[in-house]
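Asks: Got a predicted structure here, sequence first:
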Amino acid sequence: MQRLPLLLLPLLALAGCDQQPSTQAIPEVSDANCTLEVIKQIEDRAARAEFAGQCSRRSGAIQPTEQPKNWLELNSSQG
């Protein structure tokens, strides 16, 4: 009866051991690197999500509209 805990203790200790997650270096955020092809090449899912998020928040990612439309004026003209 006392042998069972002695045998289970090493098994539980080994079961808790896990490989450390591999941290893949993400490329520098730039116009050349923020393309779909480069993002797809990043294998680590967390690193890919982080890099894609940084690309979407970089300055100049979304260009301002040159001639914005006023939706209230467009809707009021219809009726």
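Replies: Great, that's in hand. Being a predicted model, the structure only gives us computed values, none of them experimental. Residues are numbered from 1 along each chain as shown.
Asks: hey, let's count contacts and neighbours off CA atoms from now on
Replies: OK.
Asks: biggest helix in the chain, by residue count?
Replies: Criterion DSSP state H: the longest helix present in the chain is helix 3-16.
Asks: okay, pairing it with this:
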Amino acid sequence: MKRMNILMLAICVASLLDGCDKKSVQQAMPEVNEENCQLEKIMQITDKAMREQFGGLCSRRPTGILPTENPKNWLELTNSKTKG
């Protein structure tokens, strides 16, 4: 009976300590802007999944290039040069 009590005590202590993980503190994702999207800042994010997600968001942010107002069809431009 004494062995059973010691075993149960050991199981209880192990199960209580199992949840004490220091990595469980989640780092907040920084704001996507010019300053935070530098490679040095991205590499400072310790969580790999969050770093990859943040890097993807940085790569998709608008860079200030306006869309073409009058787009050209390259096939039509090359065909007109070969015909004439």
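Replies: The structure has been received and is ready for your questions. Everything quoted here is computed from the prediction, not taken from an experiment.
Asks: if we can go back for a sec, next SSE downstream of the longest helix of structure 1?
Replies: helix 36-41 (DSSP states H and E).
Asks: Where does that following helix end up in structure 2?
Replies: Using TM-score structural alignment, the residues of structure 2 aligned to helix 36-41 of structure 1 are 39-44.
Asks: So which residues make contact with that stretch?
Replies: N36, R51, F54, G55 (C-alpha atoms under 8 Å, 6 or more residues apart in numbering).
Asks: name the element the last one belongs to?
Replies: Take DSSP H and E as the rule and G55 of structure 2 turns out to sit in helix 48-59.
Asks: Pick out the residue nearest the middle of structure 2.
Replies: The C-alpha lying nearest the average C-alpha coordinate of structure 2 belongs to Q53 (C-alpha atoms, centre = their mean; 1.8 Å).
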